[in-house]
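In: Predicted structure and sequence below. I'll ask about it afterward.
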Amino acid sequence: MRRLGIHPEQGTDSVRLQSDELEHRRTSTVLADVLPTLSAGLGAVVDASLQIMVVADPEGRVLWREGNAGVLRRADAVCLAEGADWSEDTTGTNAIGTALSVDAPVQVHAAEHFVRALHEWTCAAAPVHDPRDGRLLGVVDVSGPDTTFHPATLALVDTVTRLAESELRTRHLTAIERLRAVAAPLLSRLSGRAMVVDTHGWLAAVTGMPPVDRVPLPDDFGAGRTWLPTLGTCVAEPMPGGWLLRVTGTEDHDGAARIHLDLADPRRPCVTVSGSAGSWSQDLSPRHAELLYVLAVHRQGRSAAQLAVDLFGDPTRTVTVRAELSRVRRRLTGLLDHRPYRFREEVEVGVLLPEDPLDLLPHSTAPAVLGARSAAEPARS
């Protein structure tokens, strides 16, 4: 926290969002769709236990809050209010900002907060992910006076966020079915290879080629001729709720075989896939950044047990490793192999590391990352 410029004696005030920007963020996030679920699961509990529920976006900006009226007034005193910034960069170690940084449920109690002004608070927060692409949507937090601490609070918050993700998943499947109903008669009139996917690349219908679960789409994907790593050259046409992809070229591993893993910015790891026809980039979650870093270092491949040791120091955590790798492989379809897990042999992999070794995935506690930081220390000194 000191390296980020945070001081234990500083205040927690931040420049709050203007009302129009706050409203824009509220209406543009799918968290708004599951807010009733979050309120139903936590609202009555936090009010009765003298706490409040806070929902923040991926930048740590508070979008909504509700709960005990007295605690809401106390929250105003520490700027735990709508539009306030509770990222670690601004407020130091706290459940909202730290849960965002490590992308995992976190409970921060009393003096575990880095800023002394928060030592009379206890907070538990869990991240919420978009089931369509794994993107971090924000966090759900329960906060209150330190006297309201309960060891089960974090489990409750995590359970309710999983319910919210389940609701988003159900909504997504319903949308796919609607898109499929529109796509089926359209594809029946086409010759050649084509498919219809939703805006996140999930398949609704296909003709002339084997089906896939998902086609990774770049963040700036738009209509016209484009290149995709698993399909080659395509022509994309917009449809209500998705895209029609007409495949005009073949998959070209030579042209789609360059991956650039950018870890230089400790706050925003990302991966870029490029080939002769173009390139696309995606931000990475902390866990996925760790996985790709380890696979980039070990080009010969790693078993699930080895990766479990690399990430958790525990060879029995293979179920967690396989689940995370399944998500990564959906985003980098056709570029990763398994048994063992590795980048395909024809893939050219580059890694951009931060100037300071301590900034290599700074929130990571994975043994492989900690070892890389330690090994670089003599050269740094």
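Out: Ah, there it is.

In: Please make it C-alpha for all contacts and neighbour counts, starting now.
Out: Will do.

In: And the helices in the stretch 1-150 of the chain?
Out: For the stretch 1-150 of the chain, helices defined by DSSP state H, counting those that start in this stretch occupy the ranges 19-28, 31-48, 69-77, 88-91, 95-102.

In: what's the last one packed up against?
Out: Based on contacts counted as 3 or more CA pairs under 8 Å, 6 or more residues apart in numbering; DSSP states H and E, the elements that helix 95-102 packs against are helix 88-91, strand 106-109, strand 121-129, strand 136-145.

In: hey, which of these is tucked in deepest?
Out: Compared across these, strand 121-129 shows the largest average neighbour count, a mean of 27 (mean count of other CA atoms under 10 Å).

In: if we can go back for a sec, would you turn the helices of the stretch 1-150 of the chain into TSV with distance to Val247?
Out: Conversion of those to TSV gives the following (distance: least, CA to CA, whole Å):
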stretch	distance to Val247
helix 19-28	32
helix 31-48	34
helix 69-77	55
helix 88-91	45
helix 95-102	38
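
In: Redo the helices and strands packed on helix 95-102 as TSV? Include distance to Ala164.
Out: What follows is the helices and strands packed on helix 95-102, written out as TSV (distance: least, CA to CA, whole Å):
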stretch	distance to Ala164
helix 88-91	25
strand 106-109	18
strand 121-129	8
strand 136-145	10
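
In: what sits against Val15?
Out: 84-85 (CA atoms under 8 Å, 6 or more residues apart in numbering).

In: Could you do Asp198 as well?
Out: 176, 179, 204, 241-243.

In: Now which of those residues would you call buried?
Out: Buried subset of those (neighbour count, 16 or more other CA atoms under 10 Å): 176, 179, 204, 242-243.

In: Which members of those residues occur in helices, if any?
Out: 176, 179 (DSSP state H).

In: Tabulate the buried ones among the contacts of Asp198 (a markdown table), appending distance to Phe149.
Out: Formatted as a markdown table, the buried ones among the contacts of Asp198 follow (distance: CA to CA, whole Å):
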| residue | distance to Phe149 |
| --- | --- |
| Ile176 | 42 |
| Leu179 | 46 |
| Ala204 | 46 |
| Gly242 | 46 |
| Trp243 | 48 |
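
In: ok, structure two:
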Amino acid sequence: MPGPGLPEPAVAPGQDPRKYARLMSAVYDATMAGSRAPARPRGVIWDSWQRLIAKGLRPDRRTPPVATASTVEQLRQDSGLTSVVDEVSRSLSALISTGDSIFALADAEGRVLWRSGTPKVLVNADKLGFVEGAHWAETTVGTNALGTALVSQRAVQVFCAEHYNRSQHPWTCAAAPIRDPGTGRVLGVIDVTGPAATVHPATLALIDTVARLAESQLRERRDQSLNRLRVVAAPMLARIGSPALAVDAEGWVAAVNSVPAQSRILLPPDIAPGHTWVPSLGMCDVEPLPGGWLFRLVKDETEPAIVHVMLDLRSSAAPALEMVGQFGSWQHDISLRHAEILLILAVHAEGRSAPDLAADLYNDPTRTGAVRVEMSRLRKQFAGIVVGRPYRFADSTVIEVRYPPDRSELLAPSVAPAIRAIRASQGTGCDHVL
């Protein structure tokens, strides 16, 4: 038996997989019929079966619900896993290069967000419903490595009739959860699925190792992000001369000045520039930073600071966003798409709904999924500057747009209908939107 904390393979080294498959088939049939089984499955499998039997889940074929492509893209952005997809895929390339197995990466809810494999094996997976956007939670499709790993919070291998759903018996799968290195919260799960004949005791240990490497990569990226934030924030904290600190978008502390040392603070869910009450700090004046926030401890009667945001569109090749706060400024290059969105919001101070922006950008008000993906990216990068419902600049910001001398050259590569309309409008120089 493996030691404490080690992943337990479905078929132990030296065990005959075919003999074990026959035994599990008999155990499965007896258990599902309510009869006396010749043996009892492994603990992780038995616990899963009992959960599903208690819920009344039928063991016959169940087709998982599948999200739309635009929803999948939004889920990818929200998963926190985009930065490790390529590395995880490379680490498992030898395992899936044989053409028998599929690699998948799912989010914390068990929704398959990325999938790769040879065309032949992907076609077989399609028939099973194991596709991008499919919800493979345990309560949706029964005992399977991906869903059961999320419930048990550990690496799991499922072989043949250990699956609760009969249609999955020809398969074997192994999966391991990926946790946020700071909080320990499960972000998602790595899964490798293939024909039952491909089962191997070492597969589970390999996938578990790759999951730990992904967590290490996430930790390294967070440290790099904090270091970049620290470079911007440190001079500001020095100028403030009073208790203050800088944190990233998740509340991890990058730099402090005259504030008790702590690694993380709990950010208010509706955080925005201006006055904000923070339980561990009290009343604070909040300014956005690239990838985070600057908190300055203040008295209740202090007037909140106004944040000045300058959208520099004088060069189509290098649009930029500059924020000027009470204690310093920072500038960040932005993509063409983000420049388009920010300009549209600057022109429409009252705000734009997702269908409005879809029409503005794509001339198609139904493309709200694509809009929400872009807004999610933008709001993560520039937290607090843009708020939602409708999308608009925060009330505590003053927006300045710097146009090129020739309005016809405004964001020249853009073909968005709204940008074309702004190009055709009259005026040069700087416009302000409050």
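Out: Received, thanks. Keep in mind it's a predicted model, so treat the numbers as computed, not measured.

In: neighbours around Ala183 of structure 1, how many?
Out: Using other CA atoms under 10 Å, Ala183 of structure 1 is surrounded by 22 other residues.

In: Map it onto structure 2.
Out: For Ala183 of structure 1, the aligned residue in structure 2 is Ala233 (criterion: TM-score structural alignment).

In: cool, Met209 of structure 1 as well?
Out: Under TM-score structural alignment, Met209 of structure 1 pairs with Val259 in structure 2.

In: quick one, what contacts the residue nearest to its match when sequence neighbours are not counted?
Out: Closest residue to Val259 of structure 2 apart from its sequence neighbours, by CA to CA, 6 or more residues apart in numbering: Pro243 at 5.5 Å. Contact partners of Pro243 of structure 2, counting by CA under 8 Å, 6+ apart, are 256-259, 296-297.

In: repeat for Glu165 of structure 1
Out: 128-131.

In: Repeat that for Arg264 of structure 2.
Out: Arg264 of structure 2 touches 247, 251-253, counting by CA under 8 Å, 6+ apart.

In: Isn't Val235 of structure 1 up against Gly224?
Out: Yes: contact criterion CA atoms under 8 Å: Val235 of structure 1 and Gly224 qualify, at 5.3 Å.

In: More neighbours: these two, which one.
Out: For Val235 of structure 1 and Gly224, the more surrounded residue by other CA under 10 Å is Val235, and the numbers stand at 18 against 11.

In: Reformat the contacts of Glu165 of structure 1 as CSV; add distance to Leu35 of structure 1.
Out: CSV is the format used below for the contacts of Glu165 of structure 1 (distance: CA to CA, whole Å):
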residue, distance to Leu35 of structure 1
Val128, 12
His129, 14
Asp130, 14
Pro131, 16
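
In: Pull the most distant pair out of these.
Out: Largest separation among the contacts of Glu165 of structure 1 by CA to CA: Val128 and Pro131, giving 9.2 Å.

In: The spatially most central residue of structure 2 - nearest residue in space that isn't next to it in sequence?
Out: Central residue of structure 2 (CA atoms, centre = their mean): Ser79, 1.8 Å from the mean position. In space, and not counting its chain neighbours, Ser79 of structure 2 is closest to Asp107: 5.9 Å by CA to CA, 6+ apart.

In: Was I right to think the one you found contacts Leu187?
Out: Yes: shown here, Asp107 of structure 2 and Leu187 form a contact pair, counting by CA under 8 Å, at 6.1 Å.

In: what touches both of those two?
Out: Common neighbours of Asp107 of structure 2 and Leu187 (CA under 8 Å, 6+ apart) are Ser79.

In: Just want to check the distance between the residue mapped onto Met283 of structure 2 from structure 1 and Ser279 of structure 1.
Out: Mapped onto structure 1 by TM-score structural alignment, Met283 of structure 2 lines up with Thr233. Look at Thr233 of structure 1 and Ser279 of structure 1: by CA to CA, to the nearest Å, they are 12 Å apart.

In: for Val62 of structure 1, same thing?
Out: On the measure of CA to CA, Val62 of structure 1 and Ser279 of structure 1 end up 34 Å apart.

In: more crowded one of these two?
Out: Between Val62 of structure 1 and Ser279, Val62 has the larger neighbour count (other CA under 10 Å), namely 30 against 18.

In: Looking for the alignment partner of the more buried one in structure 2.
Out: Checking TM-score structural alignment: Val62 of structure 1 goes with Val112.

In: what sits against the residue nearest to its match when sequence neighbours are not counted?
Out: Spatial nearest neighbour of Val112 of structure 2, excluding adjacent residues (CA to CA, 6+ apart): Ala106 at 4.2 Å. Ala106 of structure 2 is in contact with 112-114, 146, 188-191, counting by CA under 8 Å, 6+ apart.

In: which element is Ala181 of structure 1 on?
Out: helix 153-187 (DSSP states H and E).

In: So which residues of the stretch 151-300 of structure 1 form strands?
Out: With DSSP state E, counting those that start in this stretch as the criterion, the stretch 151-300 of structure 1 has strands at 194-198, 203-207, 224-228, 232-239, 242-247, 258-262, 270-275, 278-283.

In: could these be laid out in a markdown table, adding distance to Ala376 of structure 1?
Out: Formatted as a markdown table, these follow (distance: least, CA to CA, whole Å):
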| stretch | distance to Ala376 of structure 1 |
| --- | --- |
| strand 194-198 | 44 |
| strand 203-207 | 44 |
| strand 224-228 | 37 |
| strand 232-239 | 39 |
| strand 242-247 | 46 |
| strand 258-262 | 18 |
| strand 270-275 | 22 |
| strand 278-283 | 25 |
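
In: between the ones you listed, which gets nearest to Pro145 of structure 1?
Out: Closest among the strands of the stretch 151-300 of structure 1, using CA to CA: strand 278-283, at 35.5 Å.

In: residues in structure 2 matched by the closest one, start to end?
Out: Under TM-score structural alignment, there's no match for strand 278-283 of structure 1.

In: what angle separates that strand from strand 258-262?
Out: Strand 278-283 of structure 1 and strand 258-262 are oriented at 30 degrees to each other (axes from the mean of the first three to the mean of the last three CA atoms, to 10 degrees).

In: And the contacts of strand 278-283 of structure 1?
Out: By CA under 8 Å, 6+ apart, the residues outside strand 278-283 of structure 1 that reach it are 218-220, 226-227, 268-274.

In: redo that, cut-off 7 Å
Out: 218-219, 227, 268-274 (CA atoms under 7 Å, 6 or more residues apart in numbering).

In: Out of these, give me the one that has the most neighbours.
Out: These, ranked by neighbours (other CA under 10 Å): first place Trp227, 27 neighbours.
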